[in-house]
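Asker: Show me how the following folds:
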Amino acid sequence: MEEVFADLHVHIGRSENGKPIKITAARSLNFANIAKECADRKGINIVGIIDCASPYVIEDIENFLKTGEAYEIEDGGIIYKDKVCILLGSEVETSEVGRNGKCGAAHNVCFFPHLSDIKGFSKEMSRHIHNITLSTQRSDVSGYELIDIVEKYNGILIPAHCFTPFKSYYGNCVDRMKDIFKEKFDKIFSIELGLSADTYLADMITELEDKTFVTNSDAHSLPKIAREYNKMLVNDISFKEVVKALKGEDGRKVLCNYGLDPKLGKYHRTFCDSCNQVIETKEPVAVCPFCGSDKVTFGVFDRIELIKDKEKSKSPANRPPYVYQVPLTFIPGVGNKTIDRLLDSFGTEMTILHKLSKDDIEAVVGEKVANEIIASREGKMKIHAGGGGVYGKVTVG
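Answerer: Okay, here's the model as predicted:
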């Protein structure tokens, strides 16, 4: 068994020939570049690329396999340079009946073992999505219906960023996810927390006690890969082993969730759309205390306060720890040139974040930056909450 790092939510911005996939993502974010970034800079062993149902991306994957740098394996996944396992995924937006009978929408990340599986899924979903070439387009199916389609092609479904105010089950649709999936809820064995939530907050909801939590980057650019990630115990890097880890089968498991302090997330607290203020009241409010407007977007913290069914957060005994991890790009004074110097000296971000001593770092980038990196690693920082689509901020000290 080996310990590996996994980030299961990375977008593609453009195809190799420049066709748009995720319009809001960087042009450099293509299939080949993601594989190289994970292997050479990030130190990520398993990466889930969630725009692989686009026919343009499928063509890129086929061409990438022809280069000989990567190959499919029987247990599922594409192995790149024997360093990284790429899981072929698709993020699908489902159509739901939300609170008070209003239309709701939720995102789901779906993973498939082989290219043939996701090609079949893509063909079938093209009947339910207006433009299958683009990322995360609205489908006309519900989560209840989608899980059957995913299983038809040997895949798994993970509800994505479950609490965010837009496009999520708890944030945009229902107070209880079981109301969506009904008798199929047991088929959901993992959920993605999202950047604005953590284990403490999610374990305020009883129905999630038997679900494995995953923390992923939802990266829209190469540097954002692994801003959140997971440590897993597996026998090898493959689709089959990831599924076992998420189910906690045969000794495989998620050992640790590494994520942002949820205050750093863009949607942690409620935001007033009229006066552009983050609202940090003790209790959730539907009216802005600053300007009196009722045009507010509930943050993740506030939504959970409204829908929780526990007085105190209590995690099951087998829940892995959630470690607050500040990405290098969030740390004051750590810019691209500093990161490049560290990578040139030490190899990957995982090495920098997990293995290096203060003296190692200081020898390359100086005492001040070394102190800030170690302080962020140890949780010795002040964090100003984000909201309304604006990330929170870190100050060390």
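Asker: C-alpha only now, for contacts and for neighbours.
Answerer: OK.
Asker: show me what contacts the most centrally placed residue in the chain?
Answerer: Centroid-nearest residue in the chain, with C-alpha atoms, centre = their mean: N216, separated by 2.7 Å. Neighbour list for N216: 7-9, 192, 194-195, 226-230, 259 [criterion: C-alpha atoms under 8 Å, 6 or more residues apart in numbering].
Asker: One more, so I can put them side by side:
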Amino acid sequence: MIDCFADFHIHIGRTASHKPVKITASDSLTLTSILGEASSRKGLDMIGIIDCHVPEVIDEIENEIKNGNGCELDDGGIRFGNITLIPGSEIEVYDHRCNGPIHVLVYLPDLTLMKHFSDWLLGRMTNITLSSQRIYEDVYTLQHKVKELDGLFIPAHIFTPFKSLYGRGVLTSLTEVFDITLIDAVELGLSSNTTMADEIEELQSLPFLTNSDAHSTPKIAREYQHLKVEASTFKEWKKALRNEGSRRIVRNYGLDPELGKYYETVCRKCETRVSGCECLSCGSRQVIKGVSNRIQELSTATSKPKRPEYIHHVPLDYIPGIGPKTLERLLDFFGTEMNILHRAKEDELSSVVTPSIAKYICLAREGKLTIDKGGGGKYGKVRTKNR
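Answerer: Next comes the predicted model:
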């Protein structure tokens, strides 16, 4: 068995020919930059690129394989050097059950199946060349299609206020929209953790994933998971989700929920923190409900299941004193962000950066940083004064 660090939700901003894929993503977020950042800087072993239904993205990956830069694995995934790419697709569903848009993630073992899926989407999607587009199809039909192709079906960022199952405030259960027996896991999103999510009883039987939803290369691996598998392949990942043999999710690494940009409820008009449905400062009832409040509303659990350990991960660029030059010094010495965040000792860090920065990194590991909570679309911040 091997240790595998994985981030399964990364977008492509532009293709090699500079055509847009994820409109809101950085122009520099290309297949080449993703592979380089995820492998050499972040230290990941497996990534999911969730715009692989786009025909030009498929062509680009195939060209890399033809040029000898990658190879398809027998057990699923495409190997590029020391990292495995899992082909995925983010899709917006909106049928009579949804009562509004919801994003889901689909992962398939190889490019042949992804090309088949892309062709199937072509008659059900207005613009196949872009990411996160709406599918005009019954949700159950989509789920069954994914299973027909031996894929994984995972509702995305399930608590965020926009385009998620619970976060929109209309639906209260997975079963209102999906066949829960055809769901392989759920993705938590940046403003929640496993303890919070397990307040909802129906989620307790499902694996939790913590992914970055990266729209730029620096955001890759701001959330990720540590898997125990026999190899970095699609089939082994699927077995880890099912706890087959010794395979499993060992730990989830996610932003401290308080750093997430939708943790607290905020008034849309004046951006004041709100405790109810009306802003006491300006009287507006237009609020962006925070994930913490929404989960309190949905709480049904009377006990908690045993889960993989959840580590409150604070990305290096959130830590006071770490700018681009300091980060480069750390990377030059320790190699990858995984080494800096999880392996380097405090005295080793202090040999490269100031003792105060080294202390912040270690406090982040221990979940002891003091945070100004995020909300209303603005991320929280780490204070320079700690507990």
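Asker: Just give the TM-score of the two.
Answerer: Once the chains are laid over each other, their TM-score by TM-score structural alignment, normalised by the length of structure 2 reads 0.96; 384 aligned residues with a C-alpha RMSD of 1.4 Å.
Asker: Give the equivalent position in structure 2 for the residue nearest to the centre of structure 1.
Answerer: Under the alignment (TM-score structural alignment), N216 of structure 1 maps onto N211 of structure 2.
Asker: Look at its match and give its secondary structure.
Answerer: Assigned with DSSP: H, G, I helix; E, B strand; the rest coil, N211 of structure 2 falls in the coil class.
Asker: about what we covered before: take the contacts of N216 of structure 1 and keep only those in helices.
Answerer: The helices, defined by DSSP state H, take in nothing from the contacts of N216 of structure 1.
Asker: Just to be sure, T395 of structure 1 is in a helix?
Answerer: No. Per three-state DSSP, T395 of structure 1 lies outside any helix segment and is strand.
Asker: which residues does the equivalent of it over in structure 2 contact?
Answerer: With TM-score structural alignment as the criterion, the equivalent of T395 of structure 1 in structure 2 is R383. By C-alpha under 8 Å, 6+ apart, R383 of structure 2 lies in contact with 320, 369-372.
Asker: By neighbours, which of the residues you listed wins?
Answerer: Top of those by neighbour number is L369, holding 21 neighbours under the definition other C-alpha atoms under 10 Å.
Asker: residues contacting it?
Answerer: Here L369 of structure 2 is in contact with 360, 363, 382-383, 386-387 (C-alpha under 8 Å, 6+ apart).
Asker: can you tell me how far it sits from H312 of structure 2?
Answerer: Distance, L369 of structure 2 to H312 of structure 2, using C-alpha to C-alpha, to the nearest Å: 10 Å.
Asker: tell me which element F121 of structure 1 falls in.
Answerer: helix 115-125 (DSSP states H and E).
Asker: quick check: that helix aligns to which part of structure 2?
Answerer: Against structure 2, helix 115-125 of structure 1 falls on residues 111-121 (TM-score structural alignment).
Asker: Tell me the spacing between C256 of structure 1 and V214 of structure 1.
Answerer: 9 Å.
Asker: Pick out whichever of those two has more residues nearby.
Answerer: More crowded of C256 of structure 1 and V214, by other C-alpha under 10 Å: V214, with 30 against 20.
Asker: isn't that one right up against S190?
Answerer: Yes. Counting by C-alpha atoms under 8 Å, S190 is a contact partner of V214 of structure 1 at 7.0 Å.
Asker: Excluding covalently adjacent residues, which one is nearest to V296 of structure 1?
Answerer: C272 (4.4 Å; C-alpha to C-alpha, 6 or more residues apart in numbering).
Asker: quick one, what contacts the alignment partner in structure 2 of that neighbour?
Answerer: When structure 2 is aligned by TM-score structural alignment, C272 of structure 1 is paired with C267. Shown in contact with C267 of structure 2 (C-alpha under 8 Å, 6+ apart): 273-274, 278-279, 284-288, 376.
Asker: Filter those down to just the ones in strands.
Answerer: Counted as lying in strands by DSSP state E, out of the contacts of C267 of structure 2, are 287-288.
Asker: Rebuild the contacts of C267 of structure 2 as JSON lines, extending it with neighbour count and distance to D150 of structure 2.
Answerer: Formatted as JSON lines, the contacts of C267 of structure 2 follow (neighbours: other C-alpha atoms under 10 Å; distance: C-alpha to C-alpha, whole Å):
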{"residue": "R273", "neighbour count": "21", "distance to D150 of structure 2": "45"}
{"residue": "V274", "neighbour count": "19", "distance to D150 of structure 2": "45"}
{"residue": "E278", "neighbour count": "15", "distance to D150 of structure 2": "47"}
{"residue": "C279", "neighbour count": "22", "distance to D150 of structure 2": "48"}
{"residue": "S284", "neighbour count": "14", "distance to D150 of structure 2": "48"}
{"residue": "R285", "neighbour count": "15", "distance to D150 of structure 2": "45"}
{"residue": "Q286", "neighbour count": "14", "distance to D150 of structure 2": "43"}
{"residue": "V287", "neighbour count": "21", "distance to D150 of structure 2": "41"}
{"residue": "I288", "neighbour count": "26", "distance to D150 of structure 2": "38"}
{"residue": "G376", "neighbour count": "22", "distance to D150 of structure 2": "38"}
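Asker: would you list the contacts of C267 of structure 2 in TSV and tack on distance to L85 of structure 2?
Answerer: Output for these, formatted as TSV (distance: C-alpha to C-alpha, whole Å):
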residue	distance to L85 of structure 2
R273	40
V274	42
E278	46
C279	45
S284	46
R285	44
Q286	41
V287	39
I288	35
G376	33
